[in-house]
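Engineer: I would like the atomic coordinates for the input below:
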Amino acid sequence: MAEPVLASLIHVLGSLLSSRATDHGRRLWSVSRDVGWLRDELHSMQLFLHEMEVCSIEGGVAREAWIDQMRDIMSDSEDAIDIFDASQVQGCCVLGKLRSRHDVGARIRRIRAQLSDISRRRLEYAVERPRESSDKWIHGLLASSPMVHDIDVVGLDKYLDVLLRHILDGGLESELSVISLVGMGGVGKTTLAKKAYTNPDVKKHFECCAWIYVSKTMELRSILCEMVKGLMRIPSAEASSLCEKRLQELLLSGLGCKKFLLVFDDVWDRGLWDIIKLVLPRNCSGSRVLVTTRNAAVAGSVEGAKSTVQQLQPLPFEDSWNLFCKKAFLQDGICPDAVKETAEDIVKKCVGLPLAIVAAGSMMSGKEQTDTEWKSVLASIQKDLSNGQMGIQQTLLSSYRDLPHPLKPCFMLLSVIPYKSQISRKKLVRLWIAEGFVKEKADETLEITAEKYLAELINKSMVEVATASISGRVKACRVHDLLHDLAIWLSENEKFSIICADKGPSVSDRRVSLQMPHVSFSNERKKRLRSVFMFNNSAPTAIKCNVISRSFGLVRILDFEDGNMLELPKEIGGLVHLRYLGLRGTKLKKLPRTMNKLYHLQTLDIRKTQIKRITFQIKCLRNLRHLEMKQDDQCIQIPIGFNQLDKLQILTGLQASTAVVREIASLTQLKKLSIEDLKNEDAKELCSSVNNMKELSYLSIFPSDGTRPLDLAMLEPSSCLQKLNLAGSLQTLPNWFAQLDNLTKLRLSFSQLEDDPLSVLVRLPNLMFLQGACNAE
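Structural biologist: Have a look, this model is predicted:
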């Protein structure tokens, strides 16, 4: 077996040393430098395309073709870097490294040539870059203007009543108060603010009022100028001629003891309040500032004044229906029976967004009221909602373009999830990390950075909280249907991902979401495939070996959760780029021994499978961060040596033994530990190990014999501990329970406590959930 490999190696080395291959040899040894250049070039390309999106300048077909070419080169660059990084793993044979270097070097030369050609063509066939039009800003200004009187507040009445109370009464408070209306684009924030601003009682209540459409483009001087014109009633020409400093002086001196209402519509920058508060007098006259924003962080930035936040949600169906009928049936607002069923389907497509409902109703008001006509509209309305024909996409697209560069691919990855589905916070964070969207920082883990990304997407109303824990932490999230449509449209347009609902993936697909049963991969080589997500039982019972070798070579994510998979082929070990392997809920009974080659694997999820033990050398997975093994009625044996996994943070479903408990002592970086079948003689050593886990926030211990008391007296958990799950006889609560100041959730199963534990537990300041279970007689 060794002779052919050795002969091949000698042949390669010989060719490198020959005079004819000197240049080839130099190229091989210079690949590291070329990869460094490529990393910098890729980063520059990413930032440049981000700036192009932010500017949102229309450049026609030529510009779009150029951007598509750039995206293709970026994909090729990512692949070349991944191949090089994989070849640097310790244990790769010399021959393999040389072959990888040759491959990467050739790829980089092609990329250089392509970049040169694209740059040349762009110069030779240059079309004058159009200036950004002010039409969009003017359109936004007109839409914002409170002088536009067609204001329907169907479904917003409850919000309006609360808002008027805050503006007019505010508890009869005289201090300056800021009210923020927060919600996704199109949910009715500006409409609600207009209705309050034009209310006769509001006009009487304040001495002066001003409405300022801020948007993303307005500068500070323009904002101050609008404030002076509205609140001081200074003519437009005179105000426009004043410098910024003079405008500030006028506001501070002129407002004096006046009671004013100031509305800032469509605020994006969280720093606006820090500047505006400097020119608003603290005159205790009962003045109010009203802000509309899509970003909850803008509302959270208010300091030095009383702050109230109203979070607007999409309308329920009944209110959506009433608003639609008002717009579609102008005479009496009553829907004819002939089109009622189709009309209800149209309203459901608008998923509670007033902007979409008004647009749909206005469009249908001019249609013939026959079921045939309305059904033809229903067939195309989803397309119209997505491509901007109803004015929805541009509203939501502006929210996407405002996202920081790292958050854009995070949002687009949500396109792979089926409609109406939820995704757990933990899974989403791990997928982002596996994709490489989250960059490592010196002072925090990848997981913490990723959770900050998610919090920002939620604050910016791009992602919704589906379920939360009793402490308020996000457990699962989802995407509003129209934002889901936007994510899908963006992903397809930018060749980021594709949804396969009626056919298998194509040769050039980057990320595929398979949402059909019994999917099959063709024998075509899919050289660009990076991630595979399978839903709706699309995962086959077994993946063919040639599919793995031909299609999955560069794959980072394989998610087969809840699929029908019965067997995982040994060729899975060849996927050296794999970061995430999701097998939860499959029917697997074992894992191939070749998985010890998955050096870059970060997440292995085998929960709720039929696997009883891991037989491959798991110690080789040196980048493993999350090992999820929790089963319904059993725990899993793993081989000794896992103490070398110094990046492991999550370890669940582990079967205890004396050797296992001893090795756990090295995993001081664990944040979550779930261990079962613990013997009492190993309890003290486990306690000693856990005491060194300074960042442990979750601990679950199940004994092998629930009838014998478990000695946990020596346990002194980290102050970070938030969730504790103990099973087995305790008789009395250990003394360290009183020190669990951050504990929010406690489960005690079969504890057989002789004393009432509440005298201790009531003193835990953050405990919100307590559950106990007893042995059935």
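Engineer: contacts and neighbour counts: CA atoms only from here.
Structural biologist: Fine.
Engineer: Check which helices and strands the helix or strand where residue 701 lies sits against.
Structural biologist: Residue 701 belongs to strand 698-703 when elements are defined using DSSP states H and E. When contacts are defined as 3 or more Cα pairs under 8 Å, 6 or more residues apart in numbering; DSSP states H and E, strand 698-703 sits against strand 672-678, strand 723-727.
Engineer: With mean neighbour count added, can I get those in JSON lines?
Structural biologist: Formatted as JSON lines, the helices and strands packed on strand 698-703 follow (neighbours: other Cα atoms under 10 Å):
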{"stretch": "strand 672-678", "mean neighbour count": "21"}
{"stretch": "strand 723-727", "mean neighbour count": "20"}
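Engineer: what's the closest of those strands to residue 563?
Structural biologist: strand 672-678 (25.1 Å; Cα to Cα).
Engineer: how much distance is there from the closest one to the middle of the chain?
Structural biologist: 30 Å (Cα atoms, centre = their mean, to the nearest Å).
Engineer: Residue 617 contacts residue 591, correct?
Structural biologist: No. Judged on Cα atoms under 8 Å, residue 617 makes no contact with residue 591 at a distance of 11.2 Å.
Engineer: To compare with the earlier structure, here is another sequence to fold:
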Amino acid sequence: MAYNLQSLITILQQILHPDQTHWIFDHNKPQLESLLEKAESLMQILEKSSPTKVASLDSQIRETANKAEDIIESQMVHQMLSNPESESLTFPTPDLQQVTRELDSAAVFMSEKAMASSDLTQQLESMKLEVEEMSASSSRSKSDLVGVDADLLELKDRLTNAERKVEIVPIVGMGGIGKSTLARNIYDDPCIVSHFDYRGWAAISQVPNMREIMLSLLTGPDQKVSDGLMGCGDNELREILHKRLFGRRYVIVLDDIWSTKVWDEIMIYFPENDNGSRVVITTRESDVAEYVAGSKSLHHVQLLNKSASRDLLCRIVFGEEDCPGELKGVAAKIGRDCSGLPLAIHVIGGLLSKVERSRDVWEHVSTDVKASIVESDKQFSNILSLSYNHLPIHLKPCFLYMGAFPEDYMINGSRLKSLWIAEGFVKSNGDKTLEEEADVYLKALVERNLLLVRRKKHNGKPMSYSIHDLLRDLCIRKANEEKFLNLDDSMRRVSVHSSSEDVCASPQLMSLARSFVCTGKKIASPVFSMLRLVRVLDVMGMVFEEFPEEILQLVNLRYLAFSCTSGIPIGISRLWNLQTLICRGQTMFDFPSEIWEMSELRHLRLDTLIEVGKGYEIRFVHKKLQTIYFVWITPSLIRSGFFEIIPNVIRLGIYYEDSPDIEVDLSHLHKLENLRCQSELNKDGSRFLNKLRFPCSIRKLVIVDCVVSRSFLTTLCTLPNLEVFLIGNCVFERDGEAEVDEWETTEGDEFRSLQFLSLHCLDIVHWRANETNFPVLRELYVIGCSKLDEIPCDIGDIPTLEAICIRGCGASVVASVKQIQKVQQEEYDNCDLKVLIED
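Structural biologist: Modelled structure (predicted):
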């Protein structure tokens, strides 16, 4: 697996960085620099090479990169544990020289192979033929279309509407979801046939051949190319195609397009006839579709629901006949287990059509639908594998890492990014932080329809992700093939889903593991002491009463997530390389100040309060620290200058208790976007908000258990980027008097960028506001405000408002919201406003 190189490169760049002060190299620095040079050079070659050329050296590169990592990290761990006071680090020179020679040999071989292209044409033609055969076989007849009536109507309308300019209609979705089937049925629809003067279809594939594309467009799908056209040169074909399209209303379908390059090459042959011509493309790549037609023009094909999945399965097996009553239940289960993917339903339907139509046989098939699909149709696996094979090298390990999580598991994006970074998968790129670069990776996987966005943030950006069940099976299969995850002879990464799983392999194999991810609540045998070189230890589901002391020996850790009631012990700074520390479930405890000696920290999330100041001396600026929850605001913290040493913090939680007069100036934290402020209403510190100075960069603000004054709300209106405001269990103050039963926004109060507002468990009776106070609000949530009399009627006049959600409020609030919706519908013909009312 060639992309192991990036992890090696990350390690070498870190220990050779000029600002690195942890290690001093006696005589190995030249060898390490040479190794880094060879690794980077080989990586550049691999990034430009096709998967076909990389495959022959894949195993060798993987083993060499792993060997180099083991040499470096084993020596670092040994030094840290045996002689922690020493900064001198020495590696065995012959070992370093050997892996350097092996990488250099691979680079030379790849360079020579890139120049010797005698067999390349044959390889590309073979791949192209395979892709086209799979593409053709994936197109189904109209009788197999189920659950896509709305798609058909929308697409036919876009093809036949009154717009005279040439319009591009992209159909986007994951492999096997039915893009080509949908396009083919529209292409053959009598309405489309009669509407257009000329129709053309071409299968593009991953390896496009412009000559064959032009021949296809001149001939039509499933038609033999005439001898006359076959004898034409490329320039002559271009001229013929342009002449056939010029002056005619045409519809062209470009099926399975993978890159923008082929579009740029072919679009020049589509004349602007100003007569309503259309070009349809199908693609798995959302970024390709956006490049071609813009983000607003995309038509995303959705997975089928349970009912449509069952109906499609029965249509494939029984045709026009009804499904026998005894099979309806198991048919529904099989359809449901295909997770809405039409290609999977077609494959399992093909299997069921060849076996006995008895409940026992179908029940047997239903026990493992996914295995039956893969075993019965190799082509199914090949079609899904195309998406993986087409991935750039740097995205492959990020995709395979999803196999570490259980089926239907939803993972937070920030967690996933931190795991990738800890593993060394994310390449440093100029001025971007590693997290920003990981965001690019996430977006790319979503655009390729390999990751699904499961939940979104209040601002509409993705928050949580998952992977389709059948893509997860592909993920696990590829991870096993490439020795990436959970193998008996190679334990680089260990994943445990069930509490009953015994993962205690040989100590020697476990000592090479770099990731240990457990989503169960416990493991059958203790393994921490075996994980000598582990970088990722994610055991959040397990709750420890006492912190496992063995973890303090895992000095190669970069990511640690766990739950513990006793907190974090002294000695945590031994984990010198730690980037992410997440600890849940603990009660109040003394926070070890030595944690501020850990220069690699990027994210610190604790359930306890972090007290800074007592005996703490500022030694350096924490430039890498981006997340910290929760900092206890005390006079000693302010005196320590703590907020001066976290200049790049993005997410911050602060807690006030008994110090209302402390002024906290955060205005210099220009990257701070997400701020949570919390106190206790029965404490003096609950009035601290008036002493708080904000940076203009704030996008999300959460305040809980605080006293809110009118002057504070006026201050918030000056924040130009505030998009999300959540206020919970707070009381309002006017003229120094707390617990006022009213929130009145004055005429001058304008939250000009606010898109999401949540009022949670407030004791207010009256809320006075109008559309000018929240001019761009999209969503309003009012939860647990039992005393509130109504939602201001003018809120409904906000032109951008999309939804109002009410939960746990009185009948008068519910009535006011229904009235707002009624007025919008009857007087303004606004049927888009959604109202959700929950008890």
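Engineer: does residue 562 of structure 1 sit in a helix, a strand or a coil?
Structural biologist: Secondary structure state of residue 562 of structure 1, per DSSP: H, G, I helix; E, B strand; the rest coil, is coil.
Engineer: Can you tell me what it aligns to in structure 2?
Structural biologist: Matched by TM-score structural alignment, residue 562 of structure 1 corresponds to residue 541 in structure 2.
Engineer: Helix or strand: which one has the closest residue to its match other than its chain neighbours?
Structural biologist: Nearest residue to residue 541 of structure 2 in three dimensions, chain neighbours excluded: residue 521, at 4.8 Å (Cα to Cα, 6 or more residues apart in numbering). Assigned by DSSP H and E, residue 521 of structure 2 falls within no helix or strand.
Engineer: Residue 558 of structure 2 contacts residue 536, doesn't it?
Structural biologist: Yes. Applying Cα under 8 Å as the test, residue 558 of structure 2 and residue 536 come out as touching, 6.1 Å apart.
Engineer: shared neighbours of those two, anything?
Structural biologist: Taking Cα atoms under 8 Å, 6 or more residues apart in numbering as the contact rule, residue 558 of structure 2 and residue 536 both touch residue 422.
Engineer: how about residue 450 of structure 1, what's its partner in structure 2?
Structural biologist: So, by TM-score structural alignment, residue 450 of structure 1 is matched to residue 438.
Engineer: part of a helix, is that match?
Structural biologist: Yes. The assignment for residue 438 of structure 2 is a helix, going by three-state DSSP.
Engineer: Check which helix or strand the residue mapped onto residue 151 of structure 2 from structure 1 maps to.
Structural biologist: Using TM-score structural alignment, the partner of residue 151 of structure 2 in structure 1 is residue 159. In this structure, residue 159 of structure 1 sits in helix 157-168 according to DSSP H and E.
Engineer: what kind of secondary structure is the aligned partner of residue 624 of structure 1 in structure 2 in?
Structural biologist: Aligned counterpart of residue 624 of structure 1 in structure 2: residue 601 (TM-score structural alignment). In three-state terms, and counting by three-state DSSP, residue 601 of structure 2 is coil.
Engineer: Check the burial of residue 601 of structure 2 by counting its neighbours.
Structural biologist: 24 (other Cα atoms under 10 Å).
Engineer: thought it was touching residue 621?
Structural biologist: No. The criterion here is Cα under 8 Å, and residue 601 of structure 2 misses it with residue 621 at 11.3 Å.
Engineer: what about the helices in the stretch 251-400 of structure 1?
Structural biologist: 272-276, 296-300, 317-328, 340-349, 354-364, 371-387, 392-401 (DSSP state H, counting those that start in this stretch).
Engineer: Specify, as a residue range, where the third one falls in structure 2.
Structural biologist: Mapped onto structure 2 using TM-score structural alignment, helix 317-328 of structure 1 spans residues 306-317.
Engineer: mean deviation (superposed) between the matching stretch and structure 1, please.
Structural biologist: In the superposition with structure 1, the average deviation recorded for stretch 306-317 of structure 2 is 1.3 Å (mean Cα distance after the TM-score superposition for structure 1).
Engineer: List the buried residues in that stretch.
Structural biologist: For stretch 306-317 of structure 2, burial by neighbour count (16 or more other Cα atoms under 10 Å) applies to 306, 308-317.
Engineer: ok, those vs residue 220 of structure 2, which is closest?
Structural biologist: residue 316 (26.7 Å).
Engineer: The closest one - nearest residue in space that isn't next to it in sequence?
Structural biologist: Using Cα to Cα, 6+ apart, the closest residue to residue 316 of structure 2 is residue 349 (5.8 Å).
Engineer: which SS state does the residue nearest to residue 298 of structure 2 when sequence neighbours are not counted fall under?
Structural biologist: Distances taken as Cα to Cα, 6+ apart put residue 170 closest to residue 298 of structure 2, at 5.3 Å, once the chain neighbours are dropped. Under three-state DSSP, residue 170 of structure 2 falls in the strand class.
Engineer: need the contact list for residue 170 of structure 2.
Structural biologist: Taking Cα under 8 Å, 6+ apart, one finds 280-283, 289, 293, 297-299 in contact with residue 170 of structure 2.
Engineer: Could you see which of these carry over to structure 1?
Structural biologist: Checked against structure 1 using both residues aligned by TM-score structural alignment, their matches' Cα atoms under 8 Å, the contacts of residue 170 of structure 2 keep these contacts: 280-283, 289, 297-299.
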